[in-house]
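[1] Structure for the following, please:
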Amino acid sequence: MPSCKELRQELVNCMLKSDCVLIKRHTVKECLQPEHVNDVPKECQSIRRSFFECRRGLLDMRTRFRGNKT
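    The predicted structure follows:
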């Protein structure tokens, strides 16, 4: 999804700096699971939400022709 590429990279960078990855030695995929939500900073959680909304906007027929809101 080309229009969400920047958000995805920002999320990965944020997750790589989190305690879940650095201290607890989980993968980024594992840290995105609900059981590790307390180990992920609020900043990464908000970026994740924005990435979800971006991806959803690409598939939502109502906004597909209008484009994603930025």
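[2] hey, let's count contacts and neighbours off CA atoms from now on
    Fine.
[3] residues near Arg64, how many?
    12 (other C-alpha atoms under 10 Å).
[4] now swap in Phe65 and tell me
    Phe65 has 9 nearby residues by other C-alpha under 10 Å.
[5] go on, His36?
    12.
[6] Tell me how far it lies from Ser50.
    Between His36 and Ser50 the computed distance is 19 Å (C-alpha to C-alpha, to the nearest Å).
[7] I have a second one here; can you model it like the first so I can compare?
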Amino acid sequence: MPSSCKELREALAQCLQESDCVMVHRNSAADCLREPLVQTLPLQCQQLKKGFGECKRGLVDMRKRFRGNMPVTYRTLETSEGGKGYQLRHTYPEY
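    Predicted structure coming up:
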């Protein structure tokens, strides 16, 4: 289903598990998503967090109720061109 945020959630969880905040400093993933520890996360995790938040907001946004969220395929972004230099967004393209 295109309106599901499941793929972004899984990607965010994986990124958090591999981050220094969890692996080295032994904080919980929930603590790493809150201030001030969120600033210590890698840029990719911060982008995933923002994209996941926008996706969840889009589920209750009445303007997107009929169209649904734009699906984000994280796995294709991860493998394309080395996986660097992209920004996760689930907005509609400009016409």
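[8] Kindly provide the TM-score of these chains.
    The TM-score (TM-score structural alignment, normalised by the length of the first structure) is 0.92; 69 aligned residues with a C-alpha RMSD of 1.2 Å.
[9] residues touching Leu37 of the second structure, list them.
    Cys21, Asp31 (C-alpha atoms under 8 Å, 6 or more residues apart in numbering).
[10] now Cys15 of the second structure
    Gln44, Cys45.
[11] Repeat that for the one 5 residues further on.
    Under the criterion of C-alpha under 8 Å, 6+ apart, the contact list for Asp20 of the second structure reads Leu41.
[12] measure it to Ala29 of the second structure for me?
    Counting by C-alpha to C-alpha, the gap from Asp20 of the second structure to Ala29 of the second structure is 11 Å.
[13] Common neighbours of these two, please.
    Residues touching both Asp20 of the second structure and Ala29 (C-alpha under 8 Å, 6+ apart): there are none.
[14] Excluding residues flanking it in the chain, which one is nearest the residue most central in space within the second structure?
    In the second structure, the centroid-proximal residue (C-alpha atoms, centre = their mean) is Leu48; its distance is 2.2 Å. In space, and not counting its chain neighbours, Leu48 of the second structure is closest to Leu12: 5.6 Å by C-alpha to C-alpha, 6 or more residues apart in numbering.
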